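K.L.:
Let's see this in three dimensions:
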Amino acid sequence: MADRPFWARALVNAGREALAFGRQAWLLRHDLEGAAPHAEVQDGDDVVVLLHGLFATAGGLRPMRRAITRHKGVHAAAMTYPPGPGVEELAERLAALTAELPGAARLHLVGHSLGGVVARFYAQEAGDARVVQTISMASPFAGVVGASALGFGAARDLAPDSAVLRRIRLAASATANVPHLSIIARADAVLRSPVSHALPGGEVIVMEGQGHNTVLFDEEVARIVERRILGRRRKTC
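P.N.:
Take a look at the predicted model:
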């Protein structure tokens, strides 16, 4: 698509993003209570905790859950939350979810948009030694201009000058105890200058032609996440 004129690329990207948004809307009705980790999770197993974005539910993460749970000893969990609570409260809810898991399970936190911010905040603030990595997809670590105007906690925390984002960025720059991968959607229409939203000090993969919502359903993104989980699994076994 690189040889097409800019307007044609923009039109194609907009169409794909609209389709992804529609697919996510269709999946909203699923997993309203979240998705509990598999009952057979044992000490030493890998659990991928998936966190959705603003105005979404865990249902939108179903395709990725299916992709990453094909491997023996790899399980998935997710939780659904309303748009109101701030990042710190959502991290507390995440702590309650992970408290149900075995003490020697390895946790991989994967989040889309707001979910990636929550995942990183938890990894840096909760002191949970089970977290082996965090992965974000189209997450606004540099903040979203105008977000605070929405008035509720999560939106205020996504403002560029929010204390929560500042804490995350400072901690990420100071330590690499828990590695992070930022998957950036180059054609993200929600975030200005998408690459600038990568977590400081972390690894970055830029997906050309992907938008804010299409990264959720892109097969290559799912393969990247899958490979990262399996890669960290081998390193920690």
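
K.L.:
use CA for all of it now, contacts and neighbours both
P.N.:
OK.

K.L.:
where along this structure do the helices fall?
P.N.:
6-27, 62-68, 87-98, 114-125, 153-157, 163-174, 219-236 (DSSP state H).

K.L.:
So which bits of the first one are buried?
P.N.:
Of the residues in helix 6-27, those buried by neighbour count under the rule 16 or more other Cα atoms under 10 Å are 9, 13-14, 16-17, 20-21, 23-24, 27.

K.L.:
With the fourth one instead?
P.N.:
Within helix 114-125, the residues that qualify as buried are 114-124, counting by 16+ other Cα under 10 Å.

K.L.:
so what's Val117 up against?
P.N.:
Contacts for Val117 (Cα atoms under 8 Å, 6 or more residues apart in numbering) come out as 87, 111, 136, 139-141, 165.

K.L.:
Please disregard the earlier target; I meant Glu203.
P.N.:
Neighbouring residues of Glu203 by Cα under 8 Å, 6+ apart: 180-182.

K.L.:
Could you also give me the structure for this second sequence? I'd like to compare it with the first:
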Amino acid sequence: MTHSPNPVLLIHGFLDRHTVFKPLTRYLSQQGWEIHALDLQPNDGRQALPVLASQIEAYVHQHFGATQRFDLVGFSMGGIVTRYYLQRLGGNRRVERYVSISAPNNGTLSAYGLPFPGIRQMRPDSELLQDLNRDVATALEPVKVTWLWTPFDLMILPAKSTKLPIGTGVQLPVPLHPWMLSDPRALKAIAKALQQ
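P.N.:
As a prediction, the model looks like this:
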């Protein structure tokens, strides 16, 4: 195996289920990674994102050994849920590599479309995002961070809101938000991030 033997945990976005990762799961599994994924409940923004992050914590406790390191991938809303897990629930002590894909790290204007608690938390300058962004560089310092984004994203508005002030940024010319999980260029970039 030419890469880390760490298992990889995939966290989906708004209205998605773990099945959204089928192309990525197939791609990584063929290269020797052990893949895990769970369905966040509910997935429609009606629940605050920290509550969803606690579901990651519970999954890790149930499926990984107490000292086992793992790698974490968060897509879209799942990118904020995973950051909360990393920055507020001690995940930064367990996760070796973190890949954030098209996440509204600095908020998205599309989050004004629904009044639900989890959606409001993805608005620009929300209390949750201000809190997470305040110490992102120090909280994620122990983790190898890669963030992927496309300038053509119509879910993350503006698209550059995905950018983080830490780690390695990868810009991909992928035309649609959901294709960041299936476009061959994105799959290759994710695998590369998990090899660093």
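
K.L.:
To Val132 of the first structure, which of the helices of the first structure lies closest?
P.N.:
Of all those, helix 219-236 sits nearest to Val132 of the first structure, with 7.3 Å by Cα to Cα.

K.L.:
one step back: just give me which of the contacts of Val117 of the first structure are shared by the second structure.
P.N.:
Mapping those onto the second structure (both residues aligned by TM-score structural alignment, their matches' Cα atoms under 8 Å) leaves 87, 111, 139-141 still in contact.

K.L.:
now, which of these sits nearest Val190 of the first structure?
P.N.:
Pro140 (9.1 Å).

K.L.:
can you count the residues close to the closest one?
P.N.:
28 (other Cα atoms under 10 Å).

K.L.:
got it, and Gln195 of the second structure?
P.N.:
Gln195 of the second structure, neighbours per other Cα under 10 Å, totals 12.

K.L.:
Just tell me what it corresponds to in the first structure.
P.N.:
By TM-score structural alignment, Gln195 of the second structure lines up with Leu230 in the first structure.

K.L.:
Now render the contacts of Val117 of the first structure as JSON lines, adding distance to Ala174 of the first structure.
P.N.:
Output for the contacts of Val117 of the first structure, formatted as JSON lines (distance: Cα to Cα, whole Å):
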{"residue": "Val87", "distance to Ala174 of the first structure": "20"}
{"residue": "Gly111", "distance to Ala174 of the first structure": "22"}
{"residue": "Ser136", "distance to Ala174 of the first structure": "19"}
{"residue": "Ser139", "distance to Ala174 of the first structure": "20"}
{"residue": "Pro140", "distance to Ala174 of the first structure": "19"}
{"residue": "Phe141", "distance to Ala174 of the first structure": "15"}
{"residue": "Leu165", "distance to Ala174 of the first structure": "14"}
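
K.L.:
Out of those residues, the closest to Gln210 of the first structure would be?
P.N.:
When the contacts of Val117 of the first structure are compared against Gln210 of the first structure (criterion: Cα to Cα), the nearest one is Ser139, at 13.4 Å.

K.L.:
Find the nearest non-adjacent residue to the closest one, please.
P.N.:
Ser113 (3.8 Å; Cα to Cα, 6 or more residues apart in numbering).

K.L.:
Aligned against the second structure, show me the partner of that neighbour.
P.N.:
Under the alignment by TM-score structural alignment, Ser113 of the first structure pairs with Ser76 in the second structure.

K.L.:
Touching, its match and Ile11? I think so.
P.N.:
No - here Ser76 of the second structure does not reach Ile11: they are 9.0 Å apart, not a contact under Cα atoms under 8 Å.

K.L.:
ok, these two, which is more surrounded?
P.N.:
Ile11 (29 against 24).

K.L.:
What's that one aligned with over in the first structure?
P.N.:
Aligned partner of Ile11 of the second structure by TM-score structural alignment: Leu51.

K.L.:
Is that match in contact with Ala119, as I believe?
P.N.:
Yes - if you go by Cα under 8 Å, Leu51 of the first structure and Ala119 touch, sitting 7.3 Å apart.
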